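Participant: okay, structure incoming, though there's no sequence with it:
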């Protein structure tokens, strides 16, 4: 039976626009990329998990508005379990993603607090799932409802107060916010093109990144988290877990959109062709 992941977080309507500059007043710019896609860290995580061979369910709240329906249908086609998604009367969460020529992004968000899952929502599903991943939501939502609890605070890193988790995922900037408060068995620091590191369990591990042409970094960290958890649950050693996670994120950044994660076959074949150095000590 496939391991089942529960991802707790926000569902966003991602509007991705490729621009190299903001047009001046009364001027316009043309773009060759204007996409409306399902997004949000938990959403991206779920799609990545299913493509890597595990089962995923999304615990979130979404707006009943028409723009959301085809995006949810897309997730269903990907195999994401949506039976824990609650539809409510609220404006949707939007993320306007400004995509640069080099693949880097800036983001403008409109978030409705009524669409945030709560600790009470999570507590209903105690011990049902193999792992519960809390994605870019406040730490006060975290509940010990699975054997493995993982957390990526994202924009909420400054509010993290040492809530206990098994695996904490952060990028370099977020690590500076949390480093004196960490209460996790493993801390994973994502460094983009510089690779990733693990601290904890009396081990320190490093893996280099996959060198690739960067098109869009949206969701790369979410895909990394998903791949890390998938291969960690599969029983791989930490060096290989880091390799798989870095390759998965590297393949994702070569594509548009946060849900454009690679399949298991793509990851395996890439690792057969490319050597990714990783070392624990």
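Facilitator: Arrived safely, thanks for sending. What you see is a predicted model; the values in this text were computed from it and never measured.
Participant: please make it C-alpha for all contacts and neighbour counts, starting now.
Facilitator: Noted.
Participant: I'd say residue 52 and residue 266 touch.
Facilitator: No: using Cα atoms under 8 Å, residue 52 is not in contact with residue 266; the gap is 9.3 Å.
Participant: neighbour count winner among the two?
Facilitator: The residue with more neighbours, out of residue 52 and residue 266, is residue 52; 21 against 16, by other Cα atoms under 10 Å.
Participant: against residue 274, how distant is the nearest residue to that one once chain neighbours are set aside?
Facilitator: Closest residue to residue 52 apart from its sequence neighbours, by Cα to Cα, 6 or more residues apart in numbering: residue 264 at 4.4 Å. As judged by Cα to Cα, to the nearest Å, residue 264 and residue 274 stand 15 Å apart.
Participant: out of the two, which sits in the busier spot?
Facilitator: residue 264 (19 against 11).
Participant: I'd like the distance between that one and residue 142.
Facilitator: 29 Å.
Participant: try residue 30
Facilitator: 43 Å.
Participant: give the contact list for the most centrally placed residue in the chain.
Facilitator: The chain has residue 222 as the residue nearest its centroid, 1.7 Å off, counting by Cα atoms, centre = their mean. The contact partners of residue 222, taken as Cα atoms under 8 Å, 6 or more residues apart in numbering, are 41, 42, 44, 45.
Participant: contacting residues for the third one?
Facilitator: Counting by Cα under 8 Å, 6+ apart, residue 44 makes contact with 219, 222, 223, 258, 259.
Participant: so the last one makes contact with residue 220?
Facilitator: Read that as residue 259. No: the pair residue 259 / residue 220 is not scored as a contact, 9.2 Å apart, by Cα under 8 Å.
Participant: try this one side by side with the last:
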């Protein structure tokens, strides 16, 4: 069983379905409203846990009722939460998500997620060094991410860095991580003005660019390859990237090749977007195996 730690955000999603997004000063009527568990870190942790990994979470929540529910959800998914800290000075993180015709637009409020410090990451080095892979995203402070990269490099634990939402990271940290998984917008922020093909060639078998319904681009050391996405009718694309990252991490940690791991991640994401909610749609390994797209040679348990 792969052992994975996810360092990142833990939040509540407030989801609004609408036929029209309002312009400035405009009020429109929505179709539906719901709440769901979210945060890119928590989403990726849940995805990895449902797909068979032993998962630990590092993050920060408030001391509000939302925090009680967020921690309970992680525990119910079999995720170790002993390294999730509760703080009093900030509310738990949240996101407002509007969904129109299956596509989402998101406003993210970090809240307590911004309380994760570099000092605390340094204190957790003994826990980090026992992992097969560590995942981190951009919904926690840059200082914490850069310290995480430093610590994991020191103890020789590979890191999957998902640069979402888009912002820069030091060139040194980018060089040290094992995988970088931006979407096309995030790629442009990380590598402004550069051509995708050139940067992929610069980071073979490391840079994976997720391109939505097209699939995932990467360079295999010889050429740029596109691993096509599975064609499905999306209901809610919220959390698709998080599902891909968690699934890819499980597959690669279990010994699958990069291309096989991408196909595994693509399948998980395609199943997730056929249901509402960032976490509610994430498939289990058993659900994956029932899909006609599941490859028996993957042999995951």
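Facilitator: Ah, there it is. Worth saying up front: this structure is predicted, and the values here are computed from it rather than measured.
Participant: work out the TM-score between the chains.
Facilitator: With the length set by TM-score structural alignment, normalised by the length of structure 1, the two chains reach a TM-score of 0.87; 271 aligned residues with a Cα RMSD of 2.5 Å.
Participant: now, which of the contacts of residue 44 of structure 1 lie within strands?
Facilitator: Nothing among these maps onto strands, per DSSP state E.
Participant: residue 151 of structure 1: neighbour count?
Facilitator: With other Cα under 10 Å as criterion, residue 151 of structure 1 counts 27.
Participant: about what we covered before: quick one: the counterpart of the residue nearest to the centre of structure 1 in structure 2 from residue 273 of structure 2, how far?
Facilitator: In structure 2, the residue matched to residue 222 of structure 1 (TM-score structural alignment) is residue 242. Note on residue 242 of structure 2: its distance to residue 273 of structure 2, by Cα to Cα, is 11 Å.
Participant: name the surrounding residues that touch stretch 142-152 of structure 1.
Facilitator: 119, 122-123, 125-136, 163, 165-170.
Participant: residue 233 of structure 1: what's it in contact with?
Facilitator: With Cα under 8 Å, 6+ apart, residue 233 of structure 1 has these contacts: residue 3.
Participant: the same query, at a cut-off of 10 Å, please.
Facilitator: 3, 54, 130, 131, 148, 227, 241 (Cα atoms under 10 Å, 6 or more residues apart in numbering).
Participant: now do the same for it: its match in structure 2.
Facilitator: Using TM-score structural alignment, residue 233 of structure 1 sits opposite residue 253 in structure 2.
Participant: can you pull out the helices in structure 2?
Facilitator: Using DSSP state H, the helices of structure 2 run over 40-50, 65-76, 118-123, 125-128, 142-154, 171-176, 184-190, 196-202, 240-253, 258-272, 285-290.
Participant: mind giving me the packing neighbours of the fourth one?
Facilitator: For helix 125-128 of structure 2, the helices and strands in contact under the criterion 3 or more Cα pairs under 10 Å, 6 or more residues apart in numbering; DSSP states H and E are strand 3-7, strand 54-61, helix 118-123, helix 142-154.
Participant: anything in contact with each of residue 52 and residue 266 of structure 1?
Facilitator: residue 248.
Participant: I figured residue 81 of structure 2 hits residue 67, correct?
Facilitator: No: if you go by Cα atoms under 10 Å, residue 81 of structure 2 and residue 67 don't touch, sitting 11.9 Å apart.
Participant: who's more crowded, these two?
Facilitator: Counted by other Cα under 10 Å, residue 81 of structure 2 and residue 67 do not tie: residue 67 has more neighbours, with 22 against 16.
Participant: list the contacts for the corresponding residue of structure 1 for the more buried one?
Facilitator: Under the alignment (TM-score structural alignment), residue 67 of structure 2 pairs with residue 68 of structure 1. Each residue near residue 68 of structure 1 by Cα under 10 Å, 6+ apart is listed here: 11, 12, 13, 37, 38, 62, 92, 93.
Participant: widest-spaced pair of the contacts of residue 233 of structure 1?
Facilitator: Maximum pairwise distance among the contacts of residue 233 of structure 1 (Cα to Cα): 17.3 Å, between 130 and 241.
Participant: compare these two (neighbour count), which wins?
Facilitator: More crowded of residue 130 of structure 1 and residue 241, by other Cα under 10 Å: residue 241, with 21 against 17.
Participant: look up how far residue 70 of structure 1 lies from the more buried one.
Facilitator: Distance of residue 241 of structure 1 to residue 70 of structure 1, given as Cα to Cα: 34 Å.
Participant: next: residue 258 of structure 1.
Facilitator: As judged by Cα to Cα, residue 258 of structure 1 and residue 70 of structure 1 stand 16 Å apart.
Participant: if you count surrounding residues, which of these two has more?
Facilitator: Between residue 258 of structure 1 and residue 70, counting by other Cα under 10 Å, residue 258 is the more crowded of the two (28 against 12).
Participant: what's near enough to touch the aligned residue in structure 2 for that one?
Facilitator: Matched to structure 2 by TM-score structural alignment, residue 258 of structure 1 sits across from residue 278. Residues in contact with residue 278 of structure 2 (Cα under 10 Å, 6+ apart) are 13, 15, 36-40, 42-44, 47, 236-243, 272.
Participant: at 7 Å what do you get?
Facilitator: 38, 43, 238, 239 (Cα atoms under 7 Å, 6 or more residues apart in numbering).
Participant: for the residues you listed, give me TSV that also has distance to residue 165 of structure 2.
Facilitator: Output for those, formatted as TSV (distance: Cα to Cα, whole Å):
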residue	distance to residue 165 of structure 2
38	14
43	14
238	13
239	12
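Participant: out of these, grab the one that's most surrounded.
Facilitator: residue 43 (29 neighbours).
Participant: separation between that residue and residue 235 of structure 2?
Facilitator: Distance from residue 43 of structure 2 to residue 235 of structure 2, by Cα to Cα: 17 Å.
Participant: what residues are up against residue 34 of structure 2?
Facilitator: 14, 15, 16.
Participant: hmm, residue 4 and residue 131 of structure 2 touching each other?
Facilitator: Yes: taking Cα atoms under 7 Å as the definition, residue 131 of structure 2 is a contact partner of residue 4 at 5.5 Å.
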